[in-house]
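1. Need the 3D shape of this:
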Amino acid sequence: MSRLPEPPVNTPEGEAYEARFDALVSEEYRLLSELAAMLAHTAQGQRIKAELILKLLPEHMAHSVIDEYDSNIKLVLSLARDLVRETAA
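-> Modelled structure (predicted):
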């Protein structure tokens, strides 16, 4: 949805767009929170979580006020890359 052109602000279309966007962000947050609470007992489950981290975290950080990845973020991304490589081998 964020790749589509936004309708003009302060119009019914713009308000509907914002409401839909907010609902999607809330749903994503809820689903990711549920996923984070689940234990990954298999290599496949760990790989799926790692792939999601590698896909979503850089995009999230692009919209963050933090200019650079701090060492904690770098460590999480490194671990995710290790898990993806490990299960691919």
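
2. From here on, just use CA atoms for contacts and neighbour counts.
-> Fine.

3. next SSE after the host helix or strand of A36?
-> Using DSSP states H and E, the element containing A36 is helix 12-37. Going down the chain from helix 12-37, the next helix or strand is helix 43-62, by DSSP H and E.

4. can you give me the angle that following helix makes with helix 12-37?
-> In terms of direction (axes from the mean of the first three to the mean of the last three C-alpha atoms, to 10 degrees), helix 43-62 departs from helix 12-37 by 140 degrees.

5. Second input sequence below; structure requested for side-by-side comparison:
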Amino acid sequence: MFQMMSNDKLKSVEHRVVANEKGSRVSVACFFSNSLAPLTKLYGPIKELVSDENPPRYRETTVHDYMQYSLSTALDGAPRLLHLKL
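-> Got it, this is the predicted structure:
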């Protein structure tokens, strides 16, 4: 999401982790949320990073819609942001 909010100014990179010989590696994804935040708030590229010369590269979305899409698609390695790309 940060890449979307920066309008591709800051890029995410794919990374891979190799476990060492001492044992398996465990990765845990953590999501932080404020349950009091409205589910209808739109998130998109930061307005100061968008101009006529640098138009938005992603459409706005709500956290609810983004999570609904993410949970309904398979973990096939495709970036979730492609769904929002204009």
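
6. Tell me how the two chains score on TM-score.
-> The TM-score (TM-score structural alignment, normalised by the length of structure 2) is 0.24; 35 aligned residues with a C-alpha RMSD of 3.7 Å.

7. Next, the buried residues of the helix holding A36 of structure 1.
-> Y17 (16 or more other C-alpha atoms under 10 Å).

8. same thing with stretch 35-51 of structure 1?
-> Neighbour counts over stretch 35-51 of structure 1 (16+ other C-alpha under 10 Å) mark 46-51 as buried.

9. E59 of structure 1: which of these is nearest?
-> Proximity of the buried residues of stretch 35-51 of structure 1 to E59 of structure 1 (C-alpha to C-alpha) peaks at E51, which lies at 13.0 Å.

10. so what's the closest one up against?
-> 80-81, 84 (C-alpha atoms under 8 Å, 6 or more residues apart in numbering).

11. Against P12 of structure 1, how distant is it?
-> From E51 of structure 1 across to P12 of structure 1, the span is 37 Å (C-alpha to C-alpha, to the nearest Å).

12. Report the secondary structure state of D65 of structure 2.
-> helix (DSSP: H, G, I helix; E, B strand; the rest coil).

13. which residue is nearest the middle of structure 1?
-> L56 (3.0 Å; C-alpha atoms, centre = their mean).

14. Give me the distance between it and E13 of structure 1.
-> 28 Å.

15. Likewise for Q46 of structure 1?
-> 41 Å.
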